[in-house]
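>>> requesting a structural model of the entry that follows:
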Amino acid sequence: MDNLPIYRKIIHIDMDAFYASVEQMDNPELRGQPLAVGGNEVRGVVSAASYEARKFGVRSAMSGIQAKRLCPDLIFVRPRFERYKEISRTIRKIFLEYTDLVEPLSLDEAYLDVTENKKNNPSASLIAQEIRKRIYDEVGLTASAGISVNKFVAKIASDYNKPNGQKTVNPDQVESFLEALDVKKFYGVGKVTAEKMYQLGIFTGYDLKQKSVEFLEKHFSNSGTYYYQISRGIHNSQVKPNRTIKSVGAERTFFENLSSEVFLEDKIISIANELEKRLQKSKIAGKTITLKLKYSDFSLQTRSKTLPYFVADKDLIIDVAKELLYQERLKNSVRLLGLSLHNLNNQSEKKTEEPIKKSISVQLQFDFKY
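As a prediction, the model looks like this:
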């Protein structure tokens, strides 16, 4: 096991309530109002919530019904993803003026490695401050930042002084910073894992650090080594500018629940059309087709089939998706249907194979300045 940390200067930039903030920026009448992007009071799921709505407990991934119950004055707006992508591209151009080592995680957050940077600025904290100011001046939105020696600590730190703030965790502060945190704040520790840790008497980073790697591997299998290392601030993953896409998908939430496979067949066709467009845009194909069903009781079910060849053609995807649809009876009425492709041909060893179309059935040493 490699217990030697590699120190870099990493910045994690996270836009503040990005989708909601864009809507409030573009629509002055929405400023200062509790706002939810996506969903509505009778259907759907909230994609993002403004800080005014968050005060009432409204969160992303919450049903619109529950959000409206928590905040009766909540305003719902439809998402405009093309607009969000446009702004995200503008922000990314700002990042690239400082370093080519930019790893986007989504439209609203990214890692930057500024160990060596285009501005020759030795202070990662000052770079983060300058980037945040430029985003506000040139785009009109606020962003928060975390600055530290690796991606793991930087990501946690970016949430520390939200919104419109930043926090630097210096090399000599990393372990004490992590020791004081609730384990549910650790990136990579989900709700279920956090509950299991609580049951084992692990409540803080300090508690986690007291456990041996053998103990953690016994209770958390292969993730045990990861938890052992991050409790000590060890996370040597590099910032990767070209992150490999692992899946491409599309889905629809219906205004009314559908209880018949016949009605779902029509939805499969429209979703497959959208999926094909996304595959063509990414210039990739995949072997594993997955059908996702979310039932009226919010339970999830996935059905998958792996083919012996790569596909990107909507007709082939539709054929397999229909086969999966009738694989077994529906458990309940369906509120959401999704299709996705996995096992993609964007890995280096797979790129030589063409997709089937319908016509063919050192440790870095430096002074960490602030």
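
>>> going forward, measure contacts between C-alpha atoms and count neighbours the same way
Will do.

>>> show me what counts as buried in stretch 275-289.
Across stretch 275-289, burial judged by 16 or more other Cα atoms under 10 Å covers Leu275, Glu276, Arg278, Leu279, Ile284, Ala285, Gly286, Lys287, Thr288, Ile289.

>>> run this one through as well so I can compare:
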Amino acid sequence: MLTAQEPEGEDRRGAEVIPSAGGRVRKIIHIDMDAFYASVEQRDNRELRGKPVAVGHPEARGVVAAASYEARKFGVHSAMPSVTAKRKCPDLIFVPHRFDVYRAVSQQIHAIFAEYTPLIEPLSLDEAYLDVTENLKGMELATEIAEEIRARIKAETRLTASAGVSYNKFLAKIASDQRKPDGMFVITPKHGAAFVEALPVKKFHGVGPATAQKMQKLGIETGADLKARDLSFLQQHFGKSGPWFYWIARGIDEREVKPDRTRKSVGAEDTFREDIHDIEAARACLQSLISKVWRYCKDNGMRGKTVTLKVKWADFTQITRSKTAAAPVASAAELAEIAGLLLSPIFPVSKGIRLLGVTLSCLDHADEGSQPQLALAL
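This is a model prediction of the structure:
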């Protein structure tokens, strides 16, 4: 059990620790809400409690946005096609998403975080990093802070959260998955390197299925295997990611929790119930996506220069087309104009369009003279 000790500068038995770049050991908490969207739906609808629930649409082209733990027992998970989910779990109950409600609950949770530390880095509506090395409550133990935050979330929202506590962001995020749902796990400086060595690389945050498969072909299946490869080998096979893999294999991650973390892009996409072949229908669908993207940018005082159009065809092949403007896009109409210029050349189409997406990137704050609003993901 790694839950008994605290990631202090020295643990209670005088164990050797790993200092951060600033010469001290950070205390990082990663909070992750449990099956967030589905749990909100079960909280608000008594009839859904204890039953397999999927947030999404049951149509043939629908996709699961979130699944309750009852549904996960059947192998249902987010991003799974609705048809597949229903086949795995015939009693699965689909409910439409209510993102306004999820955002409101996320703001409640964020307000709790803010009572303990100003160093909060949201990753999405349902998870965030907190640096509590120096905290507003003057509490010494990060584990006590994490437990108190989890208790507050449960009392104020009637939802459960899991927490990971460690001396860096990489390990804190991994730790939060160890005792889900409604649990907490601590990885101390003494245990960090050994914990990583025993962990399958496919469970590393930042190692996706394709990278995990590539590592497996190279004989890398665990953290220990990764640690055994030198830096030049990792750079040769993984390029810019090589140094990252080299250091995390040793339990080292010097990234700071950044409360002013700026999104690099914001996008929206939609999968259609029936394939689209007509340009006017495509433009109408694109306009809805543009409205969502622009609303986020407007609410958060963001502007971007690069517009990217994503098109997925009926045979699941896809293309992207991008255009970078000389100055930040200034209005929804300008965003629509650029997206339209990217859309027009693909017509007439030889096959149906299954999905359209639009993304605005190279983001910056519209008014550098004002303090940026801390944004949560769409």
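
>>> redo the buried residues of stretch 275-289 of structure 1 as JSON lines? Include secondary structure and distance to Phe56 of structure 1.
Converted to JSON lines, those look like this (DSSP: H, G, I helix; E, B strand; the rest coil; distance: Cα to Cα, whole Å):
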{"residue": "Leu275", "secondary structure": "helix", "distance to Phe56 of structure 1": "36"}
{"residue": "Glu276", "secondary structure": "helix", "distance to Phe56 of structure 1": "39"}
{"residue": "Arg278", "secondary structure": "helix", "distance to Phe56 of structure 1": "36"}
{"residue": "Leu279", "secondary structure": "helix", "distance to Phe56 of structure 1": "39"}
{"residue": "Ile284", "secondary structure": "coil", "distance to Phe56 of structure 1": "42"}
{"residue": "Ala285", "secondary structure": "coil", "distance to Phe56 of structure 1": "43"}
{"residue": "Gly286", "secondary structure": "strand", "distance to Phe56 of structure 1": "42"}
{"residue": "Lys287", "secondary structure": "strand", "distance to Phe56 of structure 1": "44"}
{"residue": "Thr288", "secondary structure": "strand", "distance to Phe56 of structure 1": "41"}
{"residue": "Ile289", "secondary structure": "strand", "distance to Phe56 of structure 1": "39"}
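
>>> can you give me the distance of the corresponding residue of structure 2 for Gln33 of structure 1 to Val201 of structure 2?
Matched by TM-score structural alignment, Gln33 of structure 1 corresponds to Lys51 in structure 2. Plainly put, Lys51 of structure 2 is 33 Å away from Val201 of structure 2 if you go by Cα to Cα, to the nearest Å.

>>> before we move on, what SS does Thr308 of structure 2 have?
Three-state call for Thr308 of structure 2 (DSSP: H, G, I helix; E, B strand; the rest coil): strand.

>>> tell me the contacts of it?
Neighbouring residues of Thr308 of structure 2 by Cα atoms under 8 Å, 6 or more residues apart in numbering: Thr320, Arg321, Ser322, Lys323, Ala339, Val358, Thr359, Leu360, Ser361.

>>> leaving out sequence neighbours, find the closest residue to Ala128 of structure 2.
Nearest residue to Ala128 of structure 2, sequence neighbours excluded (Cα to Cα, 6 or more residues apart in numbering): Pro122, at 4.1 Å.

>>> quick check: Ala53 of structure 1 is in a helix.
Yes - counting by three-state DSSP, Ala53 of structure 1 is part of a helix.

>>> now for the residue nearest to it when sequence neighbours are not counted: which residues touch it?
Spatially, and ignoring its direct neighbours in sequence, Ala53 of structure 1 is nearest to Pro34 (4.2 Å; Cα to Cα, 6+ apart). Neighbour list for Pro34 of structure 1: Ala49, Ser50, Tyr51, Glu52, Ala53, Arg54, Cys71, Asp73, Leu74, Ile75 [criterion: Cα under 8 Å, 6+ apart].

>>> let's go with 7 Å and repeat that
By Cα atoms under 7 Å, 6 or more residues apart in numbering, the contact set of Pro34 of structure 1 is Ser50, Glu52, Ala53, Leu74, Ile75.

>>> turn the buried ones among those into a named ChimeraX selection, would you?
In ChimeraX syntax, the buried subset of those is picked out as below (16+ other Cα under 10 Å):
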select :50,52,53,74,75
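
>>> compare the contacts of Pro34 of structure 1 with structure 2 and list the overlap.
Contacts conserved in structure 2 for these, using both residues aligned by TM-score structural alignment, their matches' Cα atoms under 7 Å: Ser50, Glu52, Ala53, Leu74, Ile75.

>>> from His30 of structure 2, how far off is the equivalent of Arg92 of structure 1 over in structure 2?
Counting by TM-score structural alignment, Arg92 of structure 1 lines up with His110 in structure 2. Distance from His110 of structure 2 to His30 of structure 2, counting by Cα to Cα: 13 Å.

>>> compare those two (neighbour count), which wins?
Legend: neighbour count by other Cα atoms under 10 Å for His110 of structure 2 and His30, higher for His30 (30 against 19).

>>> my read: that one touches Val132, true?
No - counting by Cα atoms under 7 Å, His30 of structure 2 does not reach Val132; the two are 10.7 Å apart.

>>> returning to what we had before: can I take it that the residue nearest to Ala128 of structure 2 is in a strand?
Yes - applying three-state DSSP, one finds Pro122 of structure 2 inside a strand.
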